[in-house]
Structure formats: structure tokens, C-alpha cells
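**Student:** Next one to model:
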Amino acid sequence: MSFKDLPAGARPREKLMAQGAAALGDAELLALLLRTGVAGKNVLQMAQELLDGFGGLAGLLHAGLDDLKRIKGLGGTAKRAELTAVLELARRALAERLKERAVFDSPEAVKHYLQLHIAARPHEVFAALFLDAQHRLIALEELFRGTLTQTSVYPREVVMRALHHHAAAVVLAHNHPSGCAEPSRADEAITQTLKAALALIDVRVLDHMIVTRGQTLSMAERGLL
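**Tutor:** Modelled structure (predicted):
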């Protein structure tokens, strides 16, 4: 079922043209990309089921081509390719913003950027944002996976990557798949260990952010750095 089969007041395209993109919900925006639904399911219903199945926009932004292929109605390559391209553009747009401006000129952009990259991962991921002397983004790297402990996060590897990027500062980040953003004692210990190791090469740790679906907690804002 396509847009033309929807009631006039429920058509996202007309609503966007009349009220602007900000007036549309997530499912409505996604429906614009999908354009058509499947037998017995209109495009808005399909868009909402897609969001529900991936845990919202954050989960969908991590979906790969193979993940999308398993969704009824996305078996064709054209629709999957278009959706994947748009999701990648969203990630790149935020990265460009962080490369042009000091990250803490727009702290919310940093949090959104991390949401796009690691919030929906089913396992723990430890990452670092390497920054230049003006605190602009050089690169984001996922360095470790699995349950984070002091023995699974290697300071030597983080130091080597900081030297590789000629970084002046870093923002550390990891996700909590459990959904609880509160830092653990292990999180605090890892932060202090890495802070001391990076200080030896004159690289500052500006923050350590803990990411869950829909929330990003700053340890610096908590006074834990």
C-alpha cells in the first residue's frame, strides 16, 4: 500500500510540504524513504514495525544490508541501498560537524554522534574519539569489544592509536547494553588508568561517555574525571 492509498491527513509527503520536516515523526520520515508498504500493511505501518524491530532510530542506524534484507518488503536491493545510503549520510554529517568545530562547542553533537555509532550494539564496545589541538575530531575508533575490565582494555593500545593520529586529546566512550548509564567502579578505574597512561605522552582525556539507547552520560559532567 502506497501513499496514495492513505487518507489525505495521514500522508507524510503532504504533511512535510505543509508543515516542514520537523513536524513529522520518525515513522513518517522513514515512510517517505520506503515509499510503499507490502500486502496488507501500509507504508506507515511498515515503517513503525521497522523502527520497533531495530529498537528505534539508533538501532536502525546500525543496521547493515544483510540485517535489512531479512525484513519483509526490503528484499529488493534498490530500497535497501537507498535506506543504507541515507543512514550513512546521517553518520557522516555529524562527523563533518565535529571535524570542523571543537567538540565541546557542541557537546550534544558528540553525544548524538556516539548514539549513532555504539548505542545499539548488543555487546560492549570501547571507543575513543581522537582530537587535534583545537579539540576537533580526527577519528573515531572502536578499540575493544566484550565485557570491559581493566584487563580487557589495554592502555598500551590506546596510547599507540593516539600517537598514530597525532592526537592532542581524546574522549573515551563505551556503551552499556543493559540500558543503565550509571558508571561502575570498573568504569572509573579504567578512566583513571587511561588518563595516567595518556598523560605520559601529553594527551589529555577530556571525557569518558557512557552510552545507552537514548542516553549518553558524561563522566566529566559528573565530576568523575
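**Student:** switch to C-alpha atoms for all contacts and neighbour counts from now on
**Tutor:** Will do.
**Student:** What segments of this protein are helices?
**Tutor:** Counting by DSSP state H, the chain has helices at residues 12-19, 26-34, 43-54, 57-60, 65-69, 77-100, 107-118, 155-164, 185-199.
**Student:** so which of those helices gets nearest Asp132?
**Tutor:** Closest to Asp132 of these, according to C-alpha to C-alpha: helix 77-100, at 9.3 Å.
**Student:** Show me what that closest one is packed up against.
**Tutor:** On a contact count with 3 or more C-alpha pairs under 8 Å, 6 or more residues apart in numbering; DSSP states H and E, helix 77-100 meets helix 26-34, helix 65-69, helix 107-118, strand 137-145.
**Student:** Measure how the first one sits relative to helix 12-19, angle-wise.
**Tutor:** Computed by axes from the mean of the first three to the mean of the last three C-alpha atoms, to 10 degrees, the angle separating helix 26-34 from helix 12-19 equals 110 degrees.
**Student:** list the buried ones in helix 26-34?
**Tutor:** Neighbour-count burial for helix 26-34 flags Ala27, Glu28, Leu29, Leu30, Ala31, Leu32, Leu34 (criterion: 16 or more other C-alpha atoms under 10 Å).
**Student:** Would you do the same for the sequence below? I want to compare the two.
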Amino acid sequence: MKYGFESLTDNELLAIILRTGTREKNVLLLAQEIINNFGGIENLSKVTFKSLLTIKGIGTSKLLEILSCLELAKRIKIIQNQKKYSKIIWPEDVFNLVHAYFQNLTQEHFYLLLLNNQNKLIHQNLLYKGTNDTLKIDVKDMLHLALVHKSNKVICIHNHPSGDSEPSLSDLHITEEIKSNFKMLNITLLDHIIIGRENYYSIIST
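**Tutor:** Reported below is the predicted structural model:
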């Protein structure tokens, strides 16, 4: 409280969350082991239930505390991005807006951004979850959301868990299908963005 949280080491910050260690190791050593196990705090966003439970001294209570903190951090980042990139001008704006959400996903997720005439974000919606390499979508669902929210500009986003953002033939075909269906209702498909590991591909803008 006297010197501020910024004065603490990574181990000490995590130790505060863990609160206690084990008989064999104190809480600071347990925190260090967790950080080392994942190759640094920058990789803690990749932790899972299963990977944490392999560490001796991590039970259900500590596991839930760690994952809850990580989820809060992720949501804070998403909300900050929503405010910062509320107006979409470039494909990079889309990537910056959604990257925190898609980071480390192991399944394909299909996301929809609905915009107004000034390209300001008015609604966003996760439509579908697939497997690690397949995703079934229905254009009627997208049309319904666009009409409900009175949006005439739409951006589609989905990720490739493999990390490669290059579009497949299926990605190209579904983009044309969405675009043509939207056009009949005077709705513009601004872009279809594919999110890779640390990159993106803009199907329409590229």
C-alpha cells in the first residue's frame, strides 16, 4: 500500500492472488513455478484448467482464482478496445478491437460487427462456435441481426486456430454469398476479417 502495486515483482503479484503455498514451498516459490511453467507472465493468458492442475499445490480454489483474474483482465482489454475503436475505418481497427477476444482460442468463432452510416459500432455478436478447422454458418442469422439493430453496414470476423490467417476457398465462397444476400436488402458487407495468431487477413480490402 505504501509503494504501490507497480513496485511488486511478477512473483509477488501472483502470490497475492494465490495467498498460500504448500508444505513443500511457500507462496512465492509456487508463484515462480507457475510463471516459469508457462514461460513468463505474457503466456499466462494461455493457461487452461488442465494445464494448471498439473502444478502441485494448485487445487480447484486457486485454479478458479487465477482463471477469474485472467478473464477479468481479458474483459477489461476488450472493453477498452471497444471504446478506442468504436469507429471502424481500417481493417487494422477491426483486428485491434477483437484481437483480445480471439487470442488463444482453440475453436473457430464467427463474430459479427454491426455499424451505422458513420461506421460507428452499434452492436457486436458472437454467432457461431465451430471446431479447430470447420464452422457452419447461416446467412439468415446475420440478416436478422442486421435488421433488428437497424444496421446497414456489417463486418464479419472469424479466426483460424492454426494461426494462419490466409483464407480458404470456403472462406472466399461464403464471403461472396454473404455479400450478395446483404446487397438485396441494401446492407453493405464492409469486410470479412480472418484472425490468425498475431495477424489478420482482410478478404474484401486486400
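**Student:** TM-score for this pair?
**Tutor:** Overlay of the two chains. TM-score (TM-score structural alignment, normalised by the length of structure 2): 0.73; 187 aligned residues with a C-alpha RMSD of 3.3 Å.
**Student:** ok so, going back, Pro12 of structure 1: which of the helices and strands packed on helix 77-100 of structure 1 is closest?
**Tutor:** In terms of C-alpha to C-alpha, the element of those nearest to Pro12 of structure 1 is helix 26-34, at 5.5 Å.
**Student:** and that closest one, what does it pack onto?
**Tutor:** When contacts are defined as 3+ C-alpha pairs under 8 Å, 6+ apart, helix 26-34 of structure 1 packs onto helix 12-19, helix 43-54, helix 77-100.
**Student:** follow-up on the earlier one: and the helices and strands packed on helix 77-100 of structure 1 as JSON lines, adding distance to Met209 of structure 1?
**Tutor:** Output for these, formatted as JSON lines (distance: least, C-alpha to C-alpha, whole Å):
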{"stretch": "helix 26-34", "distance to Met209 of structure 1": "26"}
{"stretch": "helix 65-69", "distance to Met209 of structure 1": "27"}
{"stretch": "helix 107-118", "distance to Met209 of structure 1": "8"}
{"stretch": "strand 137-145", "distance to Met209 of structure 1": "13"}
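**Student:** out of the ones you listed, nearest to Ser178 of structure 1?
**Tutor:** That would be, of those and by C-alpha to C-alpha, helix 107-118, which comes in at 13.1 Å.
**Student:** Would you mark the buried spots in that closest one?
**Tutor:** Neighbour-count burial for helix 107-118 of structure 1 [16+ other C-alpha under 10 Å]: Ala109, Val110, Lys111, His112, Tyr113, Leu114, Gln115, Leu116, His117, Ile118.
**Student:** corresponding residue for the fourth one in structure 2?
**Tutor:** If I follow you right, that is His112 of structure 1. The alignment partner of His112 of structure 1 in structure 2, by TM-score structural alignment, is Asn96.
**Student:** Neighbours of Leu126 of structure 2, how many?
**Tutor:** By other C-alpha atoms under 10 Å, 12 other residues sit near Leu126 of structure 2.
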